[in-house]
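>>> The following block contains a protein sequence and its predicted model.
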Amino acid sequence: MREVDVAIIGAGTAGMGAYRAARKHTDRIVLIEGGPYGTTCARVGCMPSKLLIAAAEAAEAVHEAAGFGVHAAAPRIDGAEVMGRVRRERDRFVGFVIEAVEGIDPSHRLRGCARFEGPNLLRLDTGETVRAARIVVATGSVPVKPDAFEAVGDRLIVNDDVLGWTDLPGAVAVFGGGVLGLELAQALHRLGVRVRLFGKGGGVGPLSDPAVRDAAAAAIGADLPFDPDADVQKVTREGNEVVVRFTEDGQVREERFDWLLAATGRAPALDGLDLAASGLTLDERGAPEVDPATMQSEGGHIFFAGDVAARIPLLHEAADDGRIAGDNAGRFPQVQTHRRRTPLGIVFTDPNIATAGASFAELSDGACDFATGEVDFADQGRARVLRQNCGLLRIYGERGTGRLLGAEMVAPRGEHLAHLLAWAVQTGMDVETALEMPFYHPVIEEGLRSALRDLSVKLGHRADTPPRSIDCGPGA
């Protein structure tokens, strides 16, 4: 039996962060991994999906060139070459992660799948046992495969499978209007794959503001067939085809695809851990409650970090989770609370969908007295220059103080707008201070300024907004 101060289960983004933080407090530590090294982000998440999206953007740029008077031949998309680059670059990113893991003291690494045999006792499938004074669980997440798709058999795939393709298929039915579904559906569509995106319940990515959600649905729907609240009667399989029967415009239709991509979310990877043996109180999902300020469960010696903690399934959040969990596991029982960063989420569709700070739903449910400023990008100067004049940005500010609270958007180059707003929210900036900041001309950020001016009026700070033409000339 190996006895340590801290055992970390999982060597992904959260686990590695936990290891580095805990290592500052103790040398009696072990990092346990039962699968291949390399994070979810590097292997099947952030990086390979963005590589696919980058290829799709290149194809779209050729398609759109005629709108600028630049006439090019229709692009020839070689699916094998597209996926070859995705896999090569993916392997490169994974290699960096593996190098980092291999740089860890070999005596601190254990290979094998761990499960609890008691509050402090872990057994690996290799037969080894570890007794740990504190434990960090950082096992990540797994794709959800709804039972409703069982009839599809091996024609059912998840996002992990897509990013391992060696070529592009002819047609894919994508189920799920969340981040994964939106990004993959649009990318595949722009790469010449026939795609139909089926949503459920009207959701569009992480958006909760009805106006922004409607604008996002319209923007994506103008690019490919997308129903945020699809009425699907039946999903079957005939030979090597997936047959989907659904209602569109009051008519029942049937369409055939090569694959059904279930982009219906990811769930905490808890199977095999036997958390019941840990002594923790578990909910109906088999998961414990975790304090996001400490990543501690029930005030005890077991901590959770990353996707398994079921908070916000994003890499930067997982890294923060790991840092907090590892630090507290290392210093236990002198646990410290940590301030969380302002929430920031980006969907790499075109236009980008993004959220920063508090969401519309959170502010509404919390009975916060807030006002909303907005800008429609249809006539925004720089957006029209780029022929990307589509989208809606809404910013929320607190009445009385004018403090910026959050924003939701579907906007050209929204990834940059969201960062600016997240930074402004985290620093406690108010709308008038934000308007004193420099805005270059002509840039997309002038649209942000328009929304801030609208918010200032709604908060009663100004009598009226300047004319819309202010984004098209100097003198702002």
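Yes, it's here.
>>> Every contact and neighbour count from this point should use C-alpha atoms.
Will do.
>>> Is R23 in contact with L31, as I believe?
No: contact between R23 and L31 fails when scored by C-alpha atoms under 8 Å: they sit 10.6 Å apart.
>>> between these two, who's got more neighbours?
L31 (23 against 19; other C-alpha atoms under 10 Å).
>>> wait, is the more buried one part of a strand?
Yes: using DSSP: H, G, I helix; E, B strand; the rest coil, the secondary structure at L31 is a strand.
>>> My guess is it contacts G12. True?
No: look at L31 against G12 with C-alpha under 8 Å: they stay out of range, at 10.3 Å.
>>> how many neighbours does R339 have?
R339: 10 surrounding residues under other C-alpha under 10 Å.
>>> my guess is it is in a helix, correct?
No: counting by three-state DSSP, one finds R339 to be coil, located in no helix.
>>> mind listing what it touches?
The contact partners of R339, taken as C-alpha atoms under 8 Å, 6 or more residues apart in numbering, are A293.
>>> That one and E408: what is the separation?
In this view, R339 and E408 are 23 Å apart by C-alpha to C-alpha, to the nearest Å.
>>> again, but for Q233
Separation of Q233 from E408 (C-alpha to C-alpha): 33 Å.
>>> which of the two has more neighbours?
The neighbour count for Q233 versus E408, taken as other C-alpha under 10 Å, is higher for E408 (30 against 12).
>>> hang on, that one packs against G205?
No: counting by C-alpha under 8 Å, G205 is not a contact partner of E408; they are 11.0 Å apart.
>>> Tell me which residue lies nearest the centroid of this structure.
Nearest residue to the geometric centre of the chain (C-alpha atoms, centre = their mean): L314, 5.1 Å.
>>> Doesn't A219 belong to a strand?
No: assigned with three-state DSSP, A219 falls outside any strand and is helix.
>>> Please list all residues in contact with it.
A219 sits next to 351, 390-391 when contact means C-alpha under 8 Å, 6+ apart.
>>> hang on, the earlier thing: residue contacts, the residue nearest to the centre of the chain?
Shown in contact with L314 (C-alpha under 8 Å, 6+ apart): 307, 345.
>>> And it, how far from G402?
Using C-alpha to C-alpha, L314 is found at 29 Å from G402.
>>> another one to put next to it:
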Amino acid sequence: MADYDVAIIGAGAAGLSVAAFAAQLGLRVALFERGRMGGDCLNHGCVPSKALLAAAHRAQEARAAGRFGIRLPPPEIDWAAVRAHVRGAIARIAPNDSEERFRALGAEVIRASAHFVAPDAIEAGARRYTFRRAVIAAGSAPAVPAIPGLAEVPYLTNETVFELEDPPGHLIILGGGAVGLEMAQAHARLGCLVTVIEAAPSIAPREDPELVEGLRRTLKAEGIALREGAALRRVEPDGAGGLAAVLADGSRIVGTHLLLAVGRAPRLAGLDLPAAGIQATRQGIATDLALRSVSNRRVWAAGDIADPQGLGPRAFTHVAACHAAIVARSMLFRLPARLDYAALPRVIHTDPELAQVGLTEAEARAAGHAALGILRWPLSENDRAVAEGRPEGLVKLVTTPRGRLLGASVLAPRAGDMAGLFGLMIGRRLPLSALAGLVLPYPTLAEGAKRAAGEFFLPRLLSPAMKRLADLLIRLP
């Protein structure tokens, strides 16, 4: 008889979700974690970054209060207090992910590094554990690129940047994706000089260029230097504890700190996957669309470390939760399950936020949708945005010619809060008329979504034929 019904490697977002569900079903669950409970999201990612951004946004609001007729002195940044706020946010959420909670749910939490020794066995802390089913949820780590000179200078990742006891004098960020841009704005608003180096022609290279341009203007207006299409040739020490980034064009950027934000790498090392016959790629554990290993039918993968065939990995906490639901359906109940990212949201949590659900215009065309409807509604036409003095932004919808929503892009304050509305539309394949006819409270930014959807029907409603029909009907008794 196996020691456990379900063995889970990794107590991050995905592993904890599976463990909680399986344990509450009364199954014998072993949860292996060598580091901090809660994984990257709680300790190094979503929670601390959003806490830091919250402090930074308050500082910026104080600077901008004059436009509302409120005179305030320039904000004074107490770095120690900002750090205390970040640590406090982590501490308040930590009990939800704690050993005590999961032991109370019935899981056995084993604080040791785990690796496979057989297709149905794991070794941890010099002890062997057998299982009926296993879930690999070991997550991912910050990617460290092979940059000449990197070994000679100190550098930061998302796992260390929140531990700085003093604010950076000049933070150089390598990578202009979500993490890089969020940390750039956070530190700039907290009084640091910031330079972002992005090798691609544009920051946020995956996002819709039309909306990226608006975000770019905001970041530049706040003093963030953006070096786009810039290849980094090497880094080297400069002065007392400083460093310099030397670009391919010969320019030299001198800073005090370097933050690497160029992506994630799956935590495969140390798992000894061959011992269990588990196939892996450079991107993670190879699975089918039910997240089951393609080579060991006892094993599933979830979260950043999963590499589902045809879809690839996604390093988002909400994807980890989605994966946990798929695993529960497939592994625990033997029900059909199939991962689908058609309505998957992603958000760059800057201010304004850039949210994307489904396909961008470029992605839709690349997917073979030659004929598209493009609907736009600028925030300058949204009463709530105007009232709050934030009229810069855009809602952009990508539809089929028949009015089915394929994707939505939003640049707006709290744009991520609209993502659920678009996700429901795409995921449930609701007609665009459902959004256009929705009654929303006034005034809200979400009205921009409704008004953009209404643009699909407006030309038909105001066509000459409809005008003639209205003229005829009004004459009837």
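Arrived safely. If you're wondering where the values come from, they're calculated on a predicted model, not measured in any experiment.
>>> Considering the contacts of A219 of structure 1, which possesses the most neighbours?
G391 (25 neighbours).
>>> Structure 2: which residue goes with that one?
Counting by TM-score structural alignment, G391 of structure 1 lines up with G393 in structure 2.
>>> I'd like to know how far L261 of structure 1 sits from G402 of structure 1.
Taking C-alpha to C-alpha, one finds L261 of structure 1 at 44 Å from G402 of structure 1.
>>> same check, this time on D91 of structure 1
47 Å.
>>> Then V204 of structure 1?
29 Å.
>>> how about the helices in the stretch 51-200 of structure 2?
Along the stretch 51-200 of structure 2, counting by DSSP state H, counting those that start in this stretch, helices occupy 79-93, 99-105, 178-189.
>>> Go through the shortest one and flag the buried ones.
Spelled out, it's helix 99-105 of structure 2. 99, 102-103, 105 (16 or more other C-alpha atoms under 10 Å).
>>> Give me the contact list for that helix.
Identification of contacts with helix 99-105 of structure 2 by C-alpha under 8 Å, 6+ apart yields 19-20, 23-24, 37, 95, 108-109.
>>> which one of the residues you listed is nearest G255 of structure 2?
Nearest to G255 of structure 2, judged by C-alpha to C-alpha, of the contacts of helix 99-105 of structure 2 is M37 at 34.0 Å.
>>> In structure 2, which strand is the longest?
strand 127-136 (DSSP state E).
>>> now that one: which residue numbers in structure 1?
Aligned by TM-score structural alignment, strand 127-136 of structure 2 falls on residues 128-137 of structure 1.
>>> Just send the helices of the stretch 51-200 of structure 2 back as JSON lines, with distance to G270 of structure 2 too.
As requested, the helices of the stretch 51-200 of structure 2 are exported to JSON lines (distance: least, C-alpha to C-alpha, whole Å):
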{"stretch": "helix 79-93", "distance to G270 of structure 2": "28"}
{"stretch": "helix 99-105", "distance to G270 of structure 2": "23"}
{"stretch": "helix 178-189", "distance to G270 of structure 2": "27"}
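>>> just checking, which of those helices sits deepest inside the structure?
helix 178-189 (a mean of 24; mean count of other C-alpha atoms under 10 Å).
>>> Quick one: distance of that one to the chain centre.
In terms of C-alpha atoms, centre = their mean, to the nearest Å, the centre of helix 178-189 of structure 2 is found 14 Å from the chain centre.
>>> Now check structure 1 for the residue matching R384 of structure 2.
Matched to structure 1 by TM-score structural alignment, R384 of structure 2 sits across from R382.
>>> What is the helix or strand containing that match packed up against?
Assigned by DSSP states H and E, R382 of structure 1 falls within helix 381-385. Where contact means 3 or more C-alpha pairs under 8 Å, 6 or more residues apart in numbering; DSSP states H and E, helix 381-385 of structure 1 is not packed against any helix or strand.
>>> Please enumerate residues in contact with that helix?
377-378, 389-390, 412, 442-444, 471-472.
>>> mean per-residue distance, that helix to structure 2?
Once the two models are superposed, helix 381-385 of structure 1 sits on average 2.7 Å from its counterpart in structure 2 (mean C-alpha distance after the TM-score superposition for structure 1).
>>> Tell me which other helices or strands the helix or strand following that helix touches.
For helix 381-385 of structure 1, the succeeding helix or strand toward the C-terminus, using DSSP H and E, is strand 392-398. On a contact count with 3+ C-alpha pairs under 8 Å, 6+ apart, strand 392-398 of structure 1 meets helix 210-221, strand 370-376, strand 404-411, helix 445-458.
>>> Nearest to R323 of structure 1 among these would be which one?
Closest approach to R323 of structure 1 among these is made by strand 404-411 (25.2 Å; C-alpha to C-alpha).
>>> Report how many residues lie close to the corresponding residue of structure 2 for A55 of structure 1.
In structure 2, the residue matched to A55 of structure 1 (TM-score structural alignment) is A55. Counted with other C-alpha under 10 Å, residues neighbouring A55 of structure 2 total 20.
>>> how far away is the closest residue in space to A55 of structure 2 that isn't next to it in sequence from L219 of structure 2?
Distances taken as C-alpha to C-alpha, 6 or more residues apart in numbering put V82 closest to A55 of structure 2, at 6.7 Å, once the chain neighbours are dropped. Separation of V82 of structure 2 from L219 of structure 2 (C-alpha to C-alpha) stands at 21 Å.
>>> How about R189 of structure 2?
To L219 of structure 2, R189 of structure 2 is 10 Å away according to C-alpha to C-alpha.
>>> same question, S330 of structure 2
Taken as C-alpha to C-alpha, the span from S330 of structure 2 to L219 of structure 2 is 44 Å.
>>> How about T281 of structure 2?
From T281 of structure 2 over to L219 of structure 2 (counting by C-alpha to C-alpha), the distance is 37 Å.
>>> Name the residue in those two with the higher neighbour count.
Each of T281 of structure 2 and L219 has its neighbours counted (other C-alpha under 10 Å); L219 has more, 20 against 11.
>>> Give the aligned equivalent of the more buried one in structure 1.
Under the alignment (TM-score structural alignment), L219 of structure 2 pairs with I220 of structure 1.
>>> Next up, the contacts around that match.
186, 226, 350.
>>> burial measure for the last one, as a count.
Right, the one you point to is D350 of structure 1. Neighbour tally, D350 of structure 1, other C-alpha under 10 Å: 24.
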